[in-house]
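[1] Sequence plus the predicted model coming up.
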Amino acid sequence: MIDFSEWVSVASQMTNRSLAGSRVLVDDTAENNTYDSAENNTKNNNKNIEKFLKSSQSWGIIPTTCKKDADFDATQSLENLKNTTINAPSLSGKDAIDYAQKHMPVMQTLLSELRKKELDLQGVRIAVCLVLEPKTAVLLRELHAYGATVGVFCAPDETDQRVADQLKKEGIVVQANRSWTPAQTHEGALKLLDEIQPNIIIDDGASFARLASLERPQIAEKLIGVAEETTSGVRAFEAMQEAGQLNYPVIAVNNSALKTDFDNRHGTGETCVTTMQKILGSACFRNAKVTVVGYGPVGRGFALRIRALGANVTICDTNPVQSLRAVFDGFEAKNLECAVTSSTMIVSATGVRHTITLQHMQKMQENAILAVIGGIANEIALDEIRDFKPIVGTSQRQIQVPNGPQITLISEGDGTNYTTGGGNPIEIMDFSFAVQVSAVAYLLEHNGKNANKSNNGKNRLNAGIYQLPEASDNQIASIALEKRGYSASEANKNNGYRWDLTRFAEEESN
């Protein structure tokens, strides 16, 4: 049976499908239909299968022995796996988008359901600022098909050029080019704002909405609202609100359970591991001493997975509760100043500027590997290294730290999975973009053209940060379960509960 480290690296990077939540064929000769735990073995007590099963638990993989139900086949050789698996990065722009669309039924079903409830996108102008790759293209396609005027901006290092070119052919406004200079990037962002004149922005890192607030205030003041995708973006909007500069409603998509619990932990956590394997080799985590900085959903998802691949992991987090959570997950928790000196690999997962300072880099070991899986500008203080200039498309390179060691920098210190890899898995982004669609619908329901007619303006959203109602997550999760052949359980609606019925009252009645 194929080595687990090799299998996850190839299966993830070639298909861009989610391994978490997938059914994986581990033994097509066994009599049982599924394996319940790592202790179950095949009839021949196959040690390779046992090892695969043990590792797969931390990756959220569902082992199966039923071939027709399997999403992936781990029983074949590595060579056969490579020869029989679709290679998504090699597809044309159109084929890559079509391939992603085939595996994104949740968002499409949700749009259909919302349309039945009178979601009307005709005349709505939506500017999207997200990593531009096939999954994002599916979101753009769907919004466009439902009548919205849609445009997208993306920075050069986050742009899949084949996708950008294809979307232009499909009539979607695109301001993105992988060869742009910083000045051209800025100009392109403003061009999209001017051309689309958006009343809704779907944002990543609050980048586009802040640009509108600072350089196109006449557009910002007319916004119905913003749907924000990321932790760092919500943090930026909170700072704007605190400073009295937030003049429109923001839906914190990132705070949705369907976003944080899946996109962050299983999407980013998974693909950052396999992208680093792609760059450094499938066995790169075996016996490595890895410091993960930040134990939020991204850091936790990453740490649990690399431990299953053989890494010795230390966690550094400024939050005592998160640090304690790491300890109870079986990790050591240390101060970053101490941890960097003994680590062969340091990975930042905070989304906070200058998490890794120049002083931290100066204390690192010679040839230590340094990467970011959070993903904001200068999460590593590379701006303090005078002669450092990022090169788009560089997966790794050696840099000399002033008065310090030579270290290996991954993906130019930017978010590893979307700059060098294929981004988060298709199924995971299906959930996230379904939440984005819900956010758009919520903004239109409360602040759209028909909002005042339906509720006399009573439920209008003022400037501020809002979270989607729990019912939104439940609707999306129910669709996702149904598409995968599962369902949630039903509660007993008549359980005899009364607030005044305590254990003492029950004992007396007996």
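    That came through, no problem. Residues are numbered from 1 along each chain as shown.
[2] Going by C-alpha atoms from here, please, whenever you check contacts or count neighbours.
    OK.
[3] Helix or strand next in line after whatever helix or strand residue 152 lives in, which one?
    Secondary structure assignment for residue 152, by DSSP states H and E: strand 149-153. With elements assigned by DSSP H and E, the helix or strand that comes after strand 149-153 is helix 161-169.
[4] alright, now check it against this:
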Amino acid sequence: MAESITARLDDPETAITDGAQKIRWAREQMPILDALRDQLAADRPFDGEVIGMAMHVEATTAVLVETLVAGGAEVAITGCNPLSTQDDVSAALDDTDGVTSYAKRGLEDDAYYAAIDAVLDHDPTITIDDGADLVFRIHEHRPELIDSIKGGCEETTTGVHRLRAMADDDALEYPMFAVNDTPMKRLFDNVHGTGEASLVSIALTTNCSIAGKTVVVAGFGQCGRGVARKADGMDADVIVTEVDPRPALEAYMDGFRVMPMVEAAEEGDLFVTTTGNRDVITPEAFERMADGAILANAGHFDVEIDLEGLEAMATETVDARDGVTGYVLPDGRQVNVLADGRLVNLATPVAEGHPVEVMDQSFAIQAVGAREIATDADLDAGVHAIPDALDREVAEIKLDAEGVAIDALTDDQREYMDDWQHGT
């Protein structure tokens, strides 16, 4: 089994102190998880459960872990991206009763998967994933664990796509909640979280303004909408590239210019991929980019920007700035890639991930989803929607925490909405 992070740090005590401070700050900004923690501590739905997690290990994730532990869970966690772990937060988690953390920033592939295997050595009964690496590892390399796993939750678009592909091939052998697809996650995390956090990280990493730049956003799903709208609000000229006619038309009707990537490459100053697919920006586009173009990925895995193709074109690479690699092309132009093409809102040296308030909502969905798995034995293998009642529960807790009151349907209104016999 791989060692937990505490054994791999030169100064674990300082890391634990610093990480605990970050977690404390996040906890104070997360009222939904605070309310759920009190409920779970009273009901103890996770007594006897082992929750295995592969997530971005930063402060808001730590608050989710604390919430699950308060409900009786034992938690083993590692990272879901080699560059998104905050080592001090991981160390603070590892120092928490009921938690073992194997996450460490900068792991090479073998060590990354060894850490996932270490989580699986705890024999989880519930899994919580971001990108489906944990689920895939179980099915491909640890199938003996499947019979004892009640189910799991998947955080992000890319992971849900992978799970649906597994289900379509009859390869997914236990139930998974598609947390990403529920309104309280999709409409807030993907739009406001990805949109805001990505642009903030780009601005801080480069020390360049968004205003006045031509920003090319690849993809107009929920994440792309967020990046495009936030960039527009920061006074950028926004171009959207798409492969689907419907979101392309939506982007056009929202006032954005829409064109193929090879055309946008000639105009863009800053390129942000949000598709979850591979080879979105390729050598054909690199050849057309201006000197100093900045490339960032806000999708998921580091395959959206064709870095192998870019490296093959380049005569040299330079460390342009902390978190920025410059690729010098034969004609002297330099194309700059942030965070090695990994998630820009989490993998740059200054990145903090999504805003705390956004992650409070998303991780509350994870918590109630895991609670549903622990208490409901009737789920079949496959991908499931989060029950609407759970999504509404999280929304109601958030409104209550913000002091926002709303109207309620009267009996007559409810009867009117439910009765098909009412006509004109």
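    Nice, thanks for sending it over. Everything numeric here is computed off the predicted structure, so don't read it as measured data.
[5] so the strand holding residue 152 of structure 1 aligns onto which residues of structure 2?
    Here strand 149-153 of structure 1 aligns to structure 2 at residues 74-78, judged by TM-score structural alignment.
[6] Give me the contact list for that stretch.
    Defining contact as C-alpha atoms under 8 Å, 6 or more residues apart in numbering, one finds that stretch 74-78 of structure 2 is touched by 48-55, 57, 65, 68-69, 98-104, 115-116, 119, 122.
[7] Against structure 1, what's the mean shift for that stretch, could you check?
    Following superposition, stretch 74-78 of structure 2 is found to deviate from structure 1 by 0.6 Å on average (mean C-alpha distance after the TM-score superposition for structure 1).
[8] if we can go back for a sec, how far does the strand holding residue 152 of structure 1 sit from the chain's center?
    21 Å (C-alpha atoms, centre = their mean, to the nearest Å).
[9] Give me the buried positions along that strand.
    Buried residues in strand 149-153 of structure 1, defined by neighbour count with 16 or more other C-alpha atoms under 10 Å: 149, 150, 151, 152, 153.
[10] From residue 239 of structure 1, how far off is the last one?
    Pointing back at residue 153 of structure 1 there. Separation of residue 153 of structure 1 from residue 239 of structure 1 (C-alpha to C-alpha, to the nearest Å): 24 Å.
[11] Now do the strands for the stretch 301-424 of structure 2: every range, in order, please.
    Listed in chain order, the strands of the stretch 301-424 of structure 2 (DSSP state E, counting those that start in this stretch) span 316-321, 324-328, 334-338, 382-384.
[12] What range does the top helix by length along structure 2 cover in structure 1?
    Counting residues, the longest helix found in structure 2 (DSSP state H) is helix 356-375. Using TM-score structural alignment, helix 356-375 of structure 2 lines up with residues 426-445 of structure 1.
[13] ok, now which ones touch the residue mapped onto residue 129 of structure 1 from structure 2?
    Matched by TM-score structural alignment, residue 129 of structure 1 corresponds to residue 54 in structure 2. Residue 54 of structure 2 sits next to 77, 78, 79, 80, 116, 128, 129, 130, 133, 134 when contact means C-alpha under 8 Å, 6+ apart.
[14] 6 Å instead?
    Residue 54 of structure 2 is in contact with 77, 78, 79, 80, 129, counting by C-alpha atoms under 6 Å, 6 or more residues apart in numbering.
[15] The first one and residue 165 of structure 2, how far apart?
    Spelled out, that is residue 77 of structure 2. The gap separating residue 77 of structure 2 from residue 165 of structure 2 is 25 Å, by C-alpha to C-alpha.
[16] Could you do the second one as well?
    Applying C-alpha to C-alpha, one obtains 24 Å for the distance of residue 78 of structure 2 from residue 165 of structure 2.
[17] same thing with the last one?
    According to C-alpha to C-alpha, residue 129 of structure 2 stands 16 Å off from residue 165 of structure 2.
[18] Can you report how many residues neighbour the aligned partner of residue 169 of structure 2 in structure 1?
    Using TM-score structural alignment as the criterion, residue 169 of structure 2 maps onto residue 243 of structure 1. When neighbours are counted by other C-alpha atoms under 10 Å, residue 243 of structure 1 registers 9.
[19] Check residue 322 of structure 2 too.
    Using other C-alpha under 10 Å, residue 322 of structure 2 has 13 neighbouring residues.
[20] Could you do residue 405 of structure 2 as well?
    Residue 405 of structure 2: 9 neighbours (other C-alpha under 10 Å).
[21] aligned partner of it in structure 1?
    Aligned partner of residue 405 of structure 2 by TM-score structural alignment: residue 487.
[22] my guess is its match meets residue 481, correct?
    Yes. Assessed by C-alpha atoms under 6 Å, residue 487 of structure 1 is found in contact with residue 481 at 5.4 Å.
[23] So which bits of stretch 169-177 of structure 1 are buried?
    172, 173, 174, 175, 176, 177.
[24] quick one: what's aligned to the second one in structure 2?
    This points to residue 173 of structure 1. In structure 2, the residue matched to residue 173 of structure 1 (TM-score structural alignment) is residue 100.
[25] if I've got this straight, that match is in a helix?
    No. Assignment of residue 100 of structure 2 by DSSP: H, G, I helix; E, B strand; the rest coil gives strand, placing it outside any helix.
[26] Need the residue closest to the centroid of structure 2.
    Nearest to the geometric centre of structure 2 sits residue 156, at 5.3 Å (C-alpha atoms, centre = their mean).
[27] so how far is residue 262 of structure 1 from the counterpart of it in structure 1?
    Using TM-score structural alignment, the partner of residue 156 of structure 2 in structure 1 is residue 230. Distance, residue 230 of structure 1 to residue 262 of structure 1, by C-alpha to C-alpha: 13 Å.
[28] Likewise for residue 154 of structure 1?
    According to C-alpha to C-alpha, residue 154 of structure 1 and residue 262 of structure 1 sit 23 Å apart.
[29] In terms of neighbours, single out the busier of those two.
    Set residue 154 of structure 1 next to residue 262 and count neighbours by other C-alpha under 10 Å: residue 154 wins out with 25 against 22.
[30] Can you name the residues that contact the more buried one?
    Counting by C-alpha under 6 Å, 6+ apart, residue 154 of structure 1 makes contact with 129, 176.
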